[in-house]
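Q: coordinates only, sequence not included:
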């Protein structure tokens, strides 16, 4: 069975959820609770990631995430994932630094959107994910339209994600505000689905909150990872 290396800590709450979800999905696919996947987690500092991006030090970001990937490669893993959306800003550059395949959360989400047939998609995440093109472009290349909130709303979402959700804090008033933002996107931007483009957003949203489908990037990524582990078995 293929071994997976996880670049985690981005943030810690979602890294734990990745670990547990991969195990759970792996066991479901094997049809047994008496089996476990072999995983390696290299937990790095998400605040370094945020600092490098906010200061637009992309070379430092590539070096930092690339070094994490190379350490996992030395453990002879068969594949590597970055357990977060935002660092996928430099996914292609990091992939060039290792010879083992990396599994992209963005590509996996595009594939799921194709399966679901959605076209006008809302995107929530950190400010970096919403304002940069790395997440939007693959969807637009698939002739899908991506909508994001206005700039001041992006900043509000970012602050709440970093200061609350990344630290495992879920406040009812924050959920209420987030839901209102999405409701306004549904009404004003006519979105037919919503990408949870931060792996902590499932802490605050569920399918029951909206009448449109949610594209949970972590859940989609985990499915792709487990399918990869079972390839050629």
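A: Okay, I see it. Note that this is a predicted model, so its numbers are computed, not measured. Numbers count the residues shown, from 1 in each chain.
Q: C-alpha from now on. contacts and neighbour counts both.
A: Will do.
Q: Any figure for the gap between the residue nearest to the spatial centre of the chain and residue 180?
A: Note on the chain: the residue nearest the mean C-alpha position is residue 85, at 3.5 Å, using C-alpha atoms, centre = their mean. Separation of residue 85 from residue 180 (C-alpha to C-alpha, to the nearest Å): 23 Å.
Q: now residue 45
A: For residue 45, the distance to residue 180 - C-alpha to C-alpha - is 31 Å.
Q: Ok, residue 210 next?
A: Applying C-alpha to C-alpha to residue 210 and residue 180 gives a distance of 11 Å.
Q: So which of these two has more stuff around it?
A: Ranked by neighbour count (other C-alpha atoms under 10 Å), residue 210 and residue 180 place residue 210 first, with 15 against 12.
Q: Quick one: residues contacting the more buried one.
A: Listed by C-alpha atoms under 8 Å, 6 or more residues apart in numbering, the contact set of residue 210 is empty.
Q: all helices in the chain, in order from the N-terminus.
A: Here the chain has its helices, by DSSP state H, at 12-30, 46-54, 58-73, 91-95, 105-116, 127-131, 136-141, 151-163, 172-188, 217-229.
Q: neighbouring contacts of the third one?
A: Taking contacts as C-alpha under 8 Å, 6+ apart, the residues outside helix 58-73 that touch it are 5-7, 40-42, 44, 49, 52-53, 80, 87, 90, 93-95, 97-100.
Q: Comparison target below:
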């Protein structure tokens, strides 16, 4: 079994879901008392978020590079960036280590192609919807990516950062997100990517008539395949 490197803390709630998913997945596949070999380096979400708001992505990259090098030194065989937004500095991180760094957008594109989905809706934090680096990488695989109307961006950002990272789930926020998703599907989306992993706390697959691609599920399943290959 290979050792999975995980850069977490972005938020710690989603990192806990990664940790649980990886360990449950190994146990389901191998049985008995088996658990995943994981190197987790957790950074400070408050520090990283402040730098994002200051548009200081070089400083964000420096934090993530240090974390990635720490995971590599600790024995990680490959690395996951446990945040869609942090993929904004993927190139800097990948260049700083000698182990593979898995790009989540590439995994999403593969899943969409396998499912025969040609148009997908994408919702996440304001950073990932305004700076379309993540959606553009998926689009390079020939998939149309529908983004929410700009009037919804602040609402989605507030729901993620002011509520869901603290595990606060409200009926009003759930209704708002479902309305945004309805707009995306009405515009032709055949599935929806939850680009902020915390959104899975709010919306369940049974709530929608189209498939949900949750970033944690896709990331974890690929990591298990790699670690146990």
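A: It's in. None of the values given here were measured: they were computed from a predicted structure.
Q: Relative to residue 195 of the first structure, which of the helices of the first structure is closest?
A: helix 217-229 (7.0 Å; C-alpha to C-alpha).
Q: Show me which positions of that closest one end up buried.
A: 217, 218, 219, 220, 221, 222, 223, 224, 225, 226, 228, 229 (16 or more other C-alpha atoms under 10 Å).
Q: now do stretch 55-71 of the first structure
A: In stretch 55-71 of the first structure, counting by 16+ other C-alpha under 10 Å, buried: 61, 62, 64, 65, 66, 68, 69, 70.
Q: Could you check how far the closest residue to the residue nearest to the centre of the first structure other than its chain neighbours is from residue 68 of the first structure?
A: Of all residues not flanking residue 85 of the first structure in the chain, residue 198 sits nearest, at 5.8 Å (C-alpha to C-alpha, 6 or more residues apart in numbering). Remark: distance between residue 198 of the first structure and residue 68 of the first structure (C-alpha to C-alpha) = 20 Å.
Q: Can you get me a residue count around residue 151 of the second structure?
A: What residue 151 of the second structure shows, counting by other C-alpha under 10 Å, is a neighbour count of 8.
Q: Which residue in the first structure aligns with it?
A: Aligning on TM-score structural alignment places residue 151 of the second structure opposite residue 152 in the first structure.
Q: For residue 231 of the first structure, see how far away that match is.
A: 44 Å.
Q: do the same with residue 38 of the first structure
A: Between residue 38 of the first structure and residue 231 of the first structure the computed distance is 15 Å (C-alpha to C-alpha).
Q: more neighbours, the two?
A: Higher neighbour count among residue 38 of the first structure and residue 231: residue 38, with 13 against 9, using other C-alpha under 10 Å.
Q: and stretch 149-162 of the first structure, how far from the chain's centre?
A: In this view, stretch 149-162 of the first structure has its centroid 17 Å away from the chain centroid, taken as C-alpha atoms, centre = their mean, to the nearest Å.
Q: contact partners of that stretch?
A: 124, 125, 126, 127, 130, 148, 174, 178, 181, 185, 200, 201.
Q: Could you give me the buried positions within it?
A: 149, 154, 155, 157, 158, 160, 161, 162.
Q: Now the two most distant members of those.
A: 149 and 162 (17.2 Å).
Q: which position in the second structure aligns with residue 212 of the first structure?
A: So, by TM-score structural alignment, residue 212 of the first structure is matched to residue 210.
Q: what number of residues lie near that match?
A: Around residue 210 of the second structure there are 15 residues (other C-alpha under 10 Å).
Q: tell me the contacts of the residue nearest to it when sequence neighbours are not counted?
A: Distance criterion C-alpha to C-alpha, 6+ apart; nearest residue to residue 210 of the second structure, sequence neighbours excluded, is residue 191 at 5.1 Å. Residues near residue 191 of the second structure by C-alpha under 8 Å, 6+ apart: 117, 119, 120, 121, 185, 210, 211, 212, 213.
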